[in-house]
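Visitor: I need the structure of the sequence given here:
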Amino acid sequence: MPRYAANLSMLYPEHAFLDRFAAAARDDFRAVECQFPYEYSVLALRDRLGACGLQQVLINAPAGNRAAGERGLACLPGREAEFRAGVEQALEYAQGLRCPLVHVMAGVVPPGCERADVQALYVDNLAWAAQRAQTAGVQITIEPINLRDVPGYFLNRQDHAHEIIDRVGAANLKVQMDLYHCQIVEGDVAMKLQRYLPTGRVAHLQIAGVPQRHEPDHGELHHPYLFDLIDALGYEGWIGCEYRPRRGAAPGGTTAGLGWRSGP
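Guide: A predicted model of the protein is given here:
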């Protein structure tokens, strides 16, 4: 049976962030993920995890100036020092929270550049991050993201992500496979799962309904079939629930939309 992790950056918007841990625990989640926890101290987050009996399974490394549209630094020339400082901060949080995975966002290809122009930098930055993470006992993940939500994002396809892993050659560099993004970019999600899950290179899955990124019981993907397939393929990791509740921040809106879940 799949194991679901609540994405606290998107679920429970009716609560302040630190109160979302308890809300997730009340809904029988046993694990959580979030995008950028750096507004809060490791101690504050660890206290919430412990009090609620939750495991932190994924965080993102800092992604640059998000208000200005930045979505990661790994492919941005001239930002190497900032990239490394962000990875160090993420690893400090991951160790403090006993979080096994840090997602390093690639970033938007700079104006005037092509993907090929920045790929070598991306590979070099990931190699450095993986080496630092190895010392910390953490795995680095990379995630293909669709161009509708993030125009110009460097990494969009599953095959490209696995090509990057080959180029880096680090055992602790893995793919974060978000089925929402995969469907929008490539489709054929079941076949992608059958191709890539047996490789052992997929460390984390995420889900949302397509196309509106709401609960996975609406839209063009039939998640019950996919969950059965994921089980049959022997995947033992977590599935992050990274979607926007249809009821938004209405009281109880996230909880009311959890009927799709077949297990904790």
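
Visitor: rest of the way, CA atoms for contacts and neighbours
Guide: Will do.

Visitor: residues contacting residue 119?
Guide: residue 75 (C-alpha atoms under 8 Å, 6 or more residues apart in numbering).

Visitor: Contact partners for the residue sitting furthest away from the middle of the chain?
Guide: The centre of the chain is farthest from one residue, residue 112, which by C-alpha atoms, centre = their mean lies 28.2 Å away. Going by C-alpha under 8 Å, 6+ apart, residue 112 touches no other residue.

Visitor: structure for this one too, so we can compare:
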Amino acid sequence: MPRFAANLSLMYPEREFLDRFEAAARDGFEAVEFLFPYEYAPNELAARLRANGLQQVLFNAPPGDAAANERGIACLPGREDEFRRGIEEALRYADALACPRIHVMAGLIPSGAERPALRAAYLDNLRWAAGVATRHDVQLMIEPINRRDIPGYFLNRQDDAHEIVQACGSPHVKVQMDLYHCQIVEGDVATKIRQYLPTGRVGHFQIAGVPQRHEPDLGELNYPYLFDVIDEVSAQCGWQGWVGCEYRPAAGTSAGLGWLRRLRA
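Guide: All right, here's what the predicted structure looks like:
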């Protein structure tokens, strides 16, 4: 069975954020992820992790101007200084939380922009960030995201993400393979797990039911089968990462964990 991390930004919405750590530990999670930690002091988050015996396995770098609905700035020419400050801030949090992975969001395609210029800026920023992350022993994740959830998002496909990782040429840049987004954009999910996991370029998985982004036992994907595929391929290639539960509970979070209890049984 894969190792599962609770996404505290989406799960346990019935609780205040800082109380979600205890709730996740009570439900048997050993690790957590979340989107953006920056409204809380690093030592405050670290204390919650320690108190509940949890590992922090992923969070996002600053997305740019959140009030303007920016979804990352890594692919935006002219924003390099801001991007670098954001990476430095994210690494400060990663050190405090002993977190080995940071998701670097690509960003939205500006009106009238040419993709080659955006791709060049994206690669330049990722290469710079990888050099800094190496000194902190942190991996940077890039995630293909479907354009139904985030219209205009720059990175959408698994093959494109893997080409970018290869072009970066750094073991500190990997793909965050969200099976929810993968199914919506391109499907053939099990084959893609078998194709990409052995390459060493997949650093993290995420899951949610398709199409409504609820629990993984709701919707069109057969997750028990996909978990078996992850286990099978992991045993062959030595992958030891985490699967983040980045879904919106259909009702109460703990009540909706029947899928996890069945796996544990």
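
Visitor: thinking again about what came up before, which helix or strand contains the residue farthest from the centre of the first structure?
Guide: Following DSSP states H and E, one finds residue 112 of the first structure outside all helices and strands.

Visitor: do you know how far it is from residue 148 of the first structure?
Guide: Using C-alpha to C-alpha, to the nearest Å, we find residue 112 of the first structure at a distance of 20 Å from residue 148 of the first structure.

Visitor: mind listing the helices for the stretch 101-250 of the first structure?
Guide: Assigned by DSSP state H, counting those that start in this stretch, the helices in the stretch 101-250 of the first structure fall at 115-136, 158-168, 179-185, 189-196, 223-232.

Visitor: Show me what the last one is packed against.
Guide: By that I understand helix 223-232 of the first structure. helix 189-196 (3 or more C-alpha pairs under 8 Å, 6 or more residues apart in numbering; DSSP states H and E).

Visitor: what's residue 77 of the first structure in contact with, if anything?
Guide: Residue 77 of the first structure neighbours (C-alpha under 8 Å, 6+ apart): 118, 121.

Visitor: Just tell me what residue 30 of the second structure corresponds to in the first structure.
Guide: Applying TM-score structural alignment, one finds that residue 30 of the second structure aligns to residue 30 in the first structure.

Visitor: Quickly compare the helices of the stretch 101-250 of the first structure and say which is most buried.
Guide: Mean neighbour count (mean count of other C-alpha atoms under 10 Å) peaks for helix 179-185 among the helices of the stretch 101-250 of the first structure, with a mean of 22.

Visitor: what's the mean distance for it versus the second structure?
Guide: For helix 179-185 of the first structure, the mean deviation from the second structure after alignment is 0.3 Å (mean C-alpha distance after the TM-score superposition for the first structure).

Visitor: Of the helices of the stretch 101-250 of the first structure, which is nearest residue 90 of the first structure?
Guide: helix 115-136 (9.6 Å; C-alpha to C-alpha).

Visitor: Helix 158-168 and the closest one, what's the angle between them?
Guide: Here helix 115-136 of the first structure points in a direction 60 degrees away from that of helix 158-168 (axes from the mean of the first three to the mean of the last three C-alpha atoms, to 10 degrees).

Visitor: and helix 115-136 of the first structure, how far from the second structure on average?
Guide: After superposition onto the second structure, the average distance of helix 115-136 of the first structure to its aligned residues comes to 0.6 Å, using mean C-alpha distance after the TM-score superposition for the first structure.

Visitor: Could you find the counterpart of residue 113 of the first structure in the second structure?
Guide: Under TM-score structural alignment, residue 113 of the first structure pairs with residue 113 in the second structure.

Visitor: how much space between that match and residue 48 of the second structure?
Guide: For residue 113 of the second structure, the distance to residue 48 of the second structure equals 43 Å [C-alpha to C-alpha].

Visitor: Comparing the two, which shows the higher neighbour count?
Guide: Taking neighbours as other C-alpha atoms under 10 Å, residue 113 of the second structure and residue 48 compare with residue 48 leading, 17 against 11.

Visitor: and that one, what helix or strand is that in?
Guide: With DSSP H and E as criterion, residue 48 of the second structure is part of helix 42-51.

Visitor: chain center to that helix: distance?
Guide: Mean-position distance between helix 42-51 of the second structure and its chain equals 20 Å (C-alpha atoms, centre = their mean, to the nearest Å).

Visitor: Next: stretch 79-88 of the second structure.
Guide: 19 Å.

Visitor: Buried residues, it. List them.
Guide: 80, 83-84, 86-88 (16 or more other C-alpha atoms under 10 Å).

Visitor: try stretch 170-179 of the second structure
Guide: 170, 172-179.

Visitor: what's the answer for stretch 53-66 of the first structure, then?
Guide: Buried-residue list, stretch 53-66 of the first structure, by 16+ other C-alpha under 10 Å: 54-64.

Visitor: which of those lies closest to residue 208 of the first structure?
Guide: Of the buried residues of stretch 53-66 of the first structure, the one sitting nearest to residue 208 of the first structure (C-alpha to C-alpha) turns out to be residue 58, at 16.7 Å.

Visitor: which residues does residue 186 of the first structure contact?
Guide: Applying C-alpha under 8 Å, 6+ apart to residue 186 of the first structure gives the contacts residue 157.

Visitor: Relative to residue 177 of the first structure, how far out is it?
Guide: For residue 186 of the first structure, the distance to residue 177 of the first structure (C-alpha to C-alpha) stands at 12 Å.

Visitor: quick one, what contacts the aligned partner of residue 156 of the first structure in the second structure?
Guide: Aligned counterpart of residue 156 of the first structure in the second structure: residue 156 (TM-score structural alignment). By C-alpha under 8 Å, 6+ apart, the residues touching residue 156 of the second structure are 143-147, 185.

Visitor: And the buried residues of stretch 79-88 of the second structure, which two are furthest apart?
Guide: Maximum distance among the buried residues of stretch 79-88 of the second structure (C-alpha to C-alpha): 12.4 Å, for 80 and 88.

Visitor: closest one to residue 11 of the first structure among the helices of the stretch 101-250 of the first structure?
Guide: Closest approach to residue 11 of the first structure among the helices of the stretch 101-250 of the first structure is made by helix 179-185 (15.8 Å; C-alpha to C-alpha).
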